[in-house]
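*Asks:* The following comprises the amino acid sequence and a computationally predicted model.
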Amino acid sequence: MRLLALSGSLRARSSNSAVLHSALDLVDGPATTADIGALPHFNPDLDGEDATPPAPVATLRAAVAAADALLVVSPEYAHGVPGVLKNALDWLVSSGECVHKPVAVITASPFPTGGDHANAQLRETLRMMTAEIVTAACREIPAIGPKIDPTTERVTDEATLADLRTAMHHLTTAATE
């Protein structure tokens, strides 16, 4: 089972990237993270008929195609999806790599809502892309700050780790069925 993870944050010390890496630590088998920061702004003119997509786009699409499942971990910006993550998904909309691909969406926030607006938006976008949302693997993690060790940049809160373990179990099970 090959898992590909996308982080909706480009920050060097992002709490969402800490959640992403903590979740990947709980998975048996190969797991990689896609670099979405190098993608150009979505422009259909760069990807139409007889066009070769930009190299970072082709790399992302190949990684998604090779994955058995996707994990998307993201913060919420102004009640929405960060632009860098939406841009990455826009490049995948018409290419078909996400069709029937099991996907878990996890949002984490310093606020009590856990990034619920971004989580709902990401699920809707992925549903439109015909991805298989594994609802039992999706999470909204509230008040994330104190749950992360700043030295290791990993989640240390036992309840959150147990919840992530359960989420990853549901995602990997869906990917192997």
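*Replies:* Ah, there it is.

*Asks:* For the rest of this, base every contact and every neighbour count on C-alpha atoms.
*Replies:* OK.

*Asks:* Residues contacting the lengthiest helix in the chain, please?
*Replies:* In the chain, with assignment by DSSP state H, the single longest helix is helix 158-176. Helix 158-176 is contacted by residues 1, 22-23, 26-27, 68-69, 101-104, 134, 136-139, 141, 147, 155 when judged by Cα atoms under 8 Å, 6 or more residues apart in numbering.

*Asks:* again, but for stretch 115-125
*Replies:* 74-77, 79-81, 105-109, 133, 140-142.

*Asks:* which of the residues in it are buried?
*Replies:* Residues 115-123 are the ones in stretch 115-125 that count as buried (16 or more other Cα atoms under 10 Å).

*Asks:* Just name the closest of those to residue 43, please.
*Replies:* Using Cα to Cα, residue 122 is the member of these that sits closest to residue 43, with 20.1 Å.

*Asks:* Wait, a helix at the closest one?
*Replies:* Yes - looking at residue 122 with DSSP: H, G, I helix; E, B strand; the rest coil, it is inside a helix.

*Asks:* In space, not sequence, find me the middle residue of the protein.
*Replies:* For the chain, the residue nearest the mean C-alpha position is residue 72 (1.2 Å; Cα atoms, centre = their mean).

*Asks:* And the host helix or strand of that one, what does it pack against?
*Replies:* Residue 72 is part of strand 69-74, with elements assigned from DSSP states H and E. Packing partners of strand 69-74 (3 or more Cα pairs under 8 Å, 6 or more residues apart in numbering; DSSP states H and E): strand 3-7, helix 15-25, strand 102-108, helix 158-176.

*Asks:* one more structure, for comparison:
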Amino acid sequence: MSIQHYLDVGQLPHFDPDLADNPPAIVVALRERIGRVDGILISCPEYARGIPGSFKNALDWLVASHEFPGKPVALFNASPRASHAQAALRLVLDTMSANLVESASITVNLLAKEMGEAEIAVDPQIRRQIVSALEAFKGWIDEKSRVPEKQPVDV
């Protein structure tokens, strides 16, 4: 499994529906990237009880795309208190026809723990929870990507 971190969320221009059919190059690149991946893992913070504007803006650019609908999506939440953003995010993703994989969506309590990447990776409980969710996500994607065998037809 390879996980790629998308770093250009803050660089995307403000969504303009008039440009949806002929978007700026950075939006084309985002859509192409979404089209190449097998699934999308989202870890989105909560600000003022909602989805941060820059992240919602990125989703808005994907609404009119043909790459996003039906994509498997797993949600990783870093705070049990961030329930409002998660609820809003689920509503937006449902509207966008995402395929939300519940078995791969988790909440890990990192609130006020001030743990770095290395500490998170070696913490036995957190590691187990993350690995389990990633395995569920991969399993779901693998299962859905299998081409069903054709059944013989009696004539």
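*Replies:* Noted; the coordinates are in hand. The structure displayed is predicted, hence computed values, not measured ones.

*Asks:* Please state their TM-score.
*Replies:* Overlay of the two chains. TM-score (TM-score structural alignment, normalised by the length of structure 2): 0.82; 142 aligned residues with a Cα RMSD of 1.9 Å.

*Asks:* counterpart of the residue nearest to the centre of structure 1 in structure 2?
*Replies:* When structure 2 is aligned by TM-score structural alignment, the residue opposite residue 72 of structure 1 is residue 42.

*Asks:* any idea how far that match lies from residue 60 of structure 2?
*Replies:* Distance from residue 42 of structure 2 to residue 60 of structure 2, counting by Cα to Cα, to the nearest Å: 15 Å.

*Asks:* same thing with residue 10 of structure 2?
*Replies:* 13 Å.

*Asks:* out of those two, which sits in the more crowded spot?
*Replies:* A direct count of neighbours by other Cα atoms under 10 Å for residue 10 of structure 2 and residue 60 places residue 60 higher, at 18 against 12.

*Asks:* That one reaches residue 15, doesn't it?
*Replies:* Yes - contact criterion Cα atoms under 8 Å: residue 60 of structure 2 and residue 15 qualify, at 6.4 Å.

*Asks:* Tell me how many other residues crowd residue 112 of structure 2.
*Replies:* 7.

*Asks:* what number of residues lie near residue 36 of structure 2?
*Replies:* The burial count assigned to residue 36 of structure 2 is 9, neighbours taken as other Cα under 10 Å.

*Asks:* One more: residue 16 of structure 2?
*Replies:* 11.

*Asks:* quick one: the equivalent of it over in structure 1 from residue 92 of structure 1, how far?
*Replies:* For residue 16 of structure 2, the aligned residue in structure 1 is residue 43 (criterion: TM-score structural alignment). The gap separating residue 43 of structure 1 from residue 92 of structure 1 is 12 Å, by Cα to Cα.

*Asks:* Ok, residue 5 of structure 1 next?
*Replies:* Applying Cα to Cα, the value for residue 5 of structure 1 to residue 92 of structure 1 is 14 Å.

*Asks:* Give me the more crowded residue out of those two.
*Replies:* Taking neighbours as other Cα under 10 Å, residue 5 of structure 1 and residue 92 compare with residue 5 leading, 25 against 21.

*Asks:* And that one? What does it align with in structure 2?
*Replies:* Counting by TM-score structural alignment, residue 5 of structure 1 has no partner.

*Asks:* how near is residue 5 of structure 1 to residue 115 of structure 1?
*Replies:* From residue 5 of structure 1 to residue 115 of structure 1 the distance is 18 Å (Cα to Cα).

*Asks:* The counterpart of residue 111 of structure 2 in structure 1: how many residues sit nearby?
*Replies:* Residue pairing (TM-score structural alignment): residue 111 of structure 2 is matched to residue 144 of structure 1. Neighbours of residue 144 of structure 1 under the rule other Cα under 10 Å: 22.

*Asks:* Hmm, residue 75 and residue 144 of structure 1 touching each other?
*Replies:* No - applying Cα under 8 Å, one finds residue 144 of structure 1 not in contact with residue 75, separated by 10.4 Å.

*Asks:* For the spatially closest residue to residue 90 of structure 1 that is not a sequence neighbour, list the residues it contacts.
*Replies:* Using Cα to Cα, 6 or more residues apart in numbering and skipping residues adjacent in sequence, the residue nearest residue 90 of structure 1 is residue 42, 6.5 Å away. Going by Cα under 8 Å, 6+ apart, residue 42 of structure 1 touches 87-88, 90-91.
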